[in-house]
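1. fold the following, please.
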Amino acid sequence: MSDTLSKNSPPRANSRAKNITLTVIAATQLMVVLDATIVNIALPKIQEALHFSTTDLSWVINAYTLTFGGLLLLGGRAGDILGRRRVFIFGTVLFGFASLLGGFAQNSGMLLAARALQGIGGAICSPTAFALIATNFEEGPERNKAFGIFSAVAGSGAAIGLLAGGLLTEYLDWRWVFFVNVPIAVLIALAAPRYIAESERTSGRFDLPGALTSTLGLVALVYGFIRAASDGWSDGLTLASFAVGLLLMAAFLVIERQTAQPITPLHLFADRNRSGSLVMMLCLSAAMFGIFFYVTLFVQGPLGYSPLRAGVAFLPISAAIIVAAQIASTLQVKYGPKLFMVTGAALFTIGLSWLTLLDADSGYLDGVFGPTVVFGFGMGLIFVPAMLLTVAGVADEDTGAASGLLNSVQQVGGSLGLSILTTVFARAAADKAIELTAALPKGVVPTPEQRADAADKVLAYGISHGFVVGAALAGVALLVSVFVIKAKASDLPAAGTAGAIL
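-> As a prediction, the model looks like this:
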């Protein structure tokens, strides 16, 4: 075993014990990853039960991703300083407790508080889950195999979440997309002390000011966009939210430049390939969160799909991502990462542009399947080289920060993108509703069927206009891939590093 293990490490001499160790670690990561999609399928039922507006409904996603992404680097640092197993168990228990609260939520405020707490739990246990593989498996074939299985489980989380969300919502209740985490968290917390070795603690400090200013700054910016959707850009609270958000983000940059152990080492952005990759992942995540959120509403609205059928309808995008990622992973060593990033960004742009054509009469094949599969294939081509370039050339002491930064960018980008799309969606939907109301003859009361048809038109119109923003973000990613990324195959990290990140 690695010399990082403590003297009180639990016995794990046989392969069965090691398999259990990996199962416990991977199960935690799966729980955290699938929670980003399992809730999406239940959104229409949650909206109906807790009386969310469509714009406020986006907070069910953002409350989780903002705290998760904003505190992810701090969670990884906590594991290094306090002991990874200890922090891992605490984060898992907190995640399970938050899930229990979410399942019992009686109003929107309680659910959003639970989602934010889930995000904090995920930010604590997710980075330590990854690090515990290095702690519990010897370097070489054993560790490489563990990383491979861990990555496969994490990569399948989105698809599993979509199916699980559909099954639980349709055959039980939307509350079970939260309750399902509770027994898993309990089992993990009970098994961890027996099968997972503790790591040695390292000295260091927590960059709490950096974590708090960045997280609260992002929350303020996202709130500003969503507030603008309902109250307009001239609203005093909207403007105040943007002002506070920008001031906090400026304070974050000052803190990170001056602190001895920053949560985000700013020198990581000096490399153009790394910065370009992070910008591309920011744009990619912004659009992806919009797709999962709004297309979920579309297939269960105008298309009339059940929750389970909606979950199945999203599987092709997961398959496209997996296939494309395998192609990029296999061939980029020969052709270099730039080719796959440019091609992926082009497909990414085509898919998002296609979604702007969505209307109430669109079917599944032309309205959902086609554009999302094109988008998914592009995403898969970008994802692997972007991940590798993020850690390429990074000093050993900064590898964790670099990989954590990538994860944070994905979550934060998703929140910001979803909030911006929501702003555009709300204004366009309101304009369409006014137009349809004005077209009604005076004194005529629409039938329930006419009202339902009008609601579908309003929803589809708002969604299609929201994806104009997505297409613009895709265009930014395409420009970055062409003019900023200069990486060649020789710039990719060594195989060992790649295996650790993937």
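
2. contacts, neighbours, all on C-alpha from now
-> OK.

3. okay, now residue 212: neighbour count?
-> When neighbours are defined as other Cα atoms under 10 Å, residue 212 has 17 of them.

4. for residue 181, what are its contacts?
-> Contacts here follow Cα atoms under 8 Å, 6 or more residues apart in numbering; on that basis residue 181 touches 31, 96, 99, 100.

5. now the residues you listed as JSON lines including neighbour count, distance to residue 364 and secondary structure?
-> JSON lines is the format used below for the contacts of residue 181 (neighbours: other Cα atoms under 10 Å; distance: Cα to Cα, whole Å; DSSP: H, G, I helix; E, B strand; the rest coil):
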{"residue": "31", "neighbour count": "24", "distance to residue 364": "29", "secondary structure": "helix"}
{"residue": "96", "neighbour count": "27", "distance to residue 364": "36", "secondary structure": "helix"}
{"residue": "99", "neighbour count": "28", "distance to residue 364": "32", "secondary structure": "helix"}
{"residue": "100", "neighbour count": "21", "distance to residue 364": "35", "secondary structure": "helix"}
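
6. which one of those residues sits closest to residue 268?
-> residue 31 (29.8 Å; Cα to Cα).

7. now that closest one, nearest residue through space, not along the chain?
-> Closest residue to residue 31 apart from its sequence neighbours, by Cα to Cα, 6 or more residues apart in numbering: residue 181 at 6.8 Å.

8. before we move on, back to that, dump the contacts of residue 181 into TSV; add distance to residue 185 as well.
-> TSV is the format used below for the contacts of residue 181 (distance: Cα to Cα, whole Å):
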residue	distance to residue 185
31	8
96	5
99	10
100	11
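
9. would you do the same for the sequence below? I want to compare the two.
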Amino acid sequence: MTDIETTPIRPTTTAPNPPRQADKTPPKWSARLWSILLVACFALFLDGLDVSMVGVALPSIGADLGLSTTALQWIISGYVLGFGGLLLLGGRAGDLLGRRQVFLVALAVFAAASLMGAIVDSGTLLIVSRVIKGVAAAFTAPTAMSIITTTFKQGKDRNRALAIFSVFGASGYSCGLIFSGFLTELGWRWTFIAPVPLALGALLVGYFVIPRSKPTATGGVDLLGALTLSSGMLLAVYSLVALPEVGADNLLPLITLIAAAALLAAFFVVENRVRYPLVRLGILRNGPVARANLCIIGLFGTFLSFQFLMSIYLQSVLGWSPLQMALALAPAGILVVIISPITGRLITRYGSPRLIMVALASLSAGYVLFLFNGSSPEPNYLTDVLPSILLLGGGFAFGFSSIMAQGTDGIEDSEQGLASGLVQTSGQIGGAVVLAGVTILVTSGSHATTGIDVGWSQFQPGLILITAVALAALAVATAPLWQRNGKAGQHRLRS
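-> Below is the predicted model of the structure:
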């Protein structure tokens, strides 16, 4: 309206051209804006770097510290449970306490926990450092994103910034796969040392460039909800992975499982009664949102568990070096980096439900293919391994952004943060649960003694579970399609 009123004498000759040209011109940002964006991006980069880099180093860690497969599982689960259990609280804390303050403190804790993991000589202390690191990431990730959304104005500026933000996350995972092989060859502790200077550098730059912020939300922090959710999930995963080691006669896993159920039940009671809940449970009555939260479990849970399984199987059973293992998985990360920037346009054109179905179908096909090819005593990488890796990388690249889009589609602006945080939380916690189930199946087959074939028989049940979870997520994603076809068939019969 303003442009039309101030330029009434040239409405048909020049007015239409500047807007079209402006649409094609990328926004010009100052050095300060770029610095703020890069600091926030590095926080997400570190999260992706950590998960993939430590995953490749697991066999070396286990050999050096004398850790069992169950203990190694906790090095991954401790991080994702700390992350997922407090992710929603982290986003809320930034709104209530100030994003700059929360981000910088959490980033400092992240660096300290990483350094702690590099110097400890105890498996227990290493796992503790991983939990602390996950908790720190639960505060850096959502505050980094909120710093971006409040710094860059809505529209092209914000969309461009968020696209760069997503690419950094994917790049962190890919770089972790590649660098971990080289670093683990030097010593697994280097995989913990490497993120420290990056985190400290981001902390130093962030201190000077991120503007001071005041709390932007009112109300309270649902500490009781966060405590019951995170502690309940920790106990649930512990109960599952402890059972094969202590035996059915030991009542401790049963007791902790009952305690976990009680804590999770208390979480739902708290969320229904507290004035400022961590999660408004009514949001899950939205069908697409509920399906997105289930699909992210199938996507992230199986992908994380597959990396854990392959890291141990390829290195400990087949004798691959950490560098060979890292390079073997690297094409998946590279595909994520290449595909992620264009996924937004594909979602706009085809819709997130279709892309989610394609992604989960690709993921499931990759697992099924490896079930048939992976049993070879000396698998050929190009024919037996690489096809599955490419299917998995493509599936994850298309699926993650599509699920995030569906999980927030149609949600009021006031609950966008809740919806996106809920999907991420489901992915992290679901990942820990699926990984726990895979660990149970692998450790229950550890009675096997020698031979490559025996080693495959020990790992195969875990891969079957991974495949089943992916197929279940695919069924959830395609459920609306079958429902529509069923209703259409009934309508034709009636007519």
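
10. rewinding a little: conserved subset of the contacts of residue 181 of structure 1 in structure 2?
-> By both residues aligned by TM-score structural alignment, their matches' Cα atoms under 8 Å, those still in contact after alignment to structure 2 are 31, 96, 99.

11. was I right to think the last one contacts residue 118?
-> Yep, that's residue 99 of structure 1 we're talking about. Yes: counting by Cα atoms under 8 Å, residue 99 of structure 1 does reach residue 118; the two are 6.6 Å apart.

12. residue 341 of structure 1: which of the contacts of residue 181 of structure 1 is nearest?
-> residue 31 (29.4 Å).

13. got the contact list for the closest one?
-> 157, 181, 184.

14. redo those as CSV? Include secondary structure and distance to residue 238 of structure 1.
-> Putting the contacts of residue 31 of structure 1 into CSV (DSSP: H, G, I helix; E, B strand; the rest coil; distance: Cα to Cα, whole Å) gives the following:
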residue, secondary structure, distance to residue 238 of structure 1
157, helix, 35
181, helix, 35
184, helix, 40
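
15. now these in TSV, with distance to residue 437 of structure 1?
-> Shown next, in TSV, are the contacts of residue 31 of structure 1 (distance: Cα to Cα, whole Å):
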residue	distance to residue 437 of structure 1
157	43
181	44
184	49
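
16. now for the aligned partner of residue 466 of structure 1 in structure 2: which residues touch it?
-> When structure 2 is aligned by TM-score structural alignment, residue 466 of structure 1 is paired with residue 462. Applying Cα under 8 Å, 6+ apart to residue 462 of structure 2 gives the contacts 309, 437, 438, 439, 441, 442.

17. pull the contacting residues for the fourth one.
-> Residue 439 of structure 2 makes contact with 69, 70, 73, 241, 462, according to Cα under 8 Å, 6+ apart.

18. so who does the counterpart of the first one in structure 1 touch?
-> Taking TM-score structural alignment, the alignment pairs residue 69 of structure 2 with residue 54 from structure 1. Under the criterion of Cα under 8 Å, 6+ apart, the neighbours of residue 54 of structure 1 are residue 47.

19. same question for residue 242 of structure 1.
-> 220, 221, 224.

20. where does it sit, in terms of helix or strand?
-> Using DSSP states H and E, residue 242 of structure 1 sits within helix 236-258.

21. verify the stated contact: residue 424 of structure 2 with residue 86.
-> No: contact criterion Cα under 8 Å: residue 424 of structure 2 and residue 86 do not qualify, at 10.8 Å.

22. between those two, who's got more neighbours?
-> Each of residue 424 of structure 2 and residue 86 has its neighbours counted (other Cα under 10 Å); residue 86 has more, 27 against 24.

23. just the element for the closest residue to the more buried one other than its chain neighbours, please.
-> Distances taken as Cα to Cα, 6+ apart place residue 138 nearest to residue 86 of structure 2, at 5.7 Å, with adjacent residues excluded. Per DSSP H and E, residue 138 of structure 2 falls inside helix 123-151.

24. gap between whatever residue of structure 1 lines up with residue 473 of structure 2 and residue 282 of structure 1?
-> Alignment note: residue 473 of structure 2 maps to residue 477 in structure 1; criterion TM-score structural alignment. Counting by Cα to Cα, to the nearest Å, the gap between residue 477 of structure 1 and residue 282 of structure 1 amounts to 9 Å.

25. what does residue 332 of structure 1 give?
-> According to Cα to Cα, residue 332 of structure 1 and residue 282 of structure 1 sit 22 Å apart.

26. one more: residue 194 of structure 1?
-> Taking Cα to Cα, one finds residue 194 of structure 1 at 39 Å from residue 282 of structure 1.

27. of these two, who's got more company?
-> More neighbours surround residue 282 than the other of residue 194 of structure 1 and residue 282, with 26 against 15 (other Cα under 10 Å).

28. I'd guessed that one sits against residue 405; true?
-> No: the criterion here is Cα under 8 Å, and residue 282 of structure 1 misses it with residue 405 at 11.0 Å.

29. quick check, residue 360 of structure 1 in a strand?
-> No: counting by DSSP: H, G, I helix; E, B strand; the rest coil, residue 360 of structure 1 is not part of a strand but coil.

30. mind listing what it touches?
-> 302, 456, 457, 459, 460, 461.

31. which ones among those residues map onto strands?
-> Among the contacts of residue 360 of structure 1, none falls in strands (DSSP state E).

32. closest one of those residues to residue 372 of structure 1?
-> Nearest to residue 372 of structure 1 among the contacts of residue 360 of structure 1, with distances taken as Cα to Cα, is residue 460, at 15.8 Å.

33. with adjacent residues omitted, what lies nearest to residue 459 of structure 2?
-> Per Cα to Cα, 6+ apart, closest to residue 459 of structure 2 is residue 442, 5.5 Å.

34. counterpart of the one you found over in structure 1?
-> Using TM-score structural alignment, the partner of residue 442 of structure 2 in structure 1 is residue 425.

35. list the contacts of that match.
-> By Cα under 8 Å, 6+ apart, the residues touching residue 425 of structure 1 are 229, 462, 463, 464, 465, 466.

36. thought the third one was touching residue 292?
-> This means residue 463 of structure 1. No: using Cα under 8 Å, residue 463 of structure 1 is not in contact with residue 292; the gap is 11.8 Å.

37. those two: which is more packed in?
-> Neighbours were counted for residue 463 of structure 1 and for residue 292 using other Cα under 10 Å; residue 463 has more, 29 against 18.

38. now the more buried one: how far from residue 53 of structure 1?
-> For residue 463 of structure 1, the distance to residue 53 of structure 1 equals 15 Å [Cα to Cα].

39. which of the contacts of residue 31 of structure 1 lies closest to residue 208 of structure 1?
-> For the contacts of residue 31 of structure 1, the nearest to residue 208 of structure 1 is residue 181 (28.4 Å; Cα to Cα).
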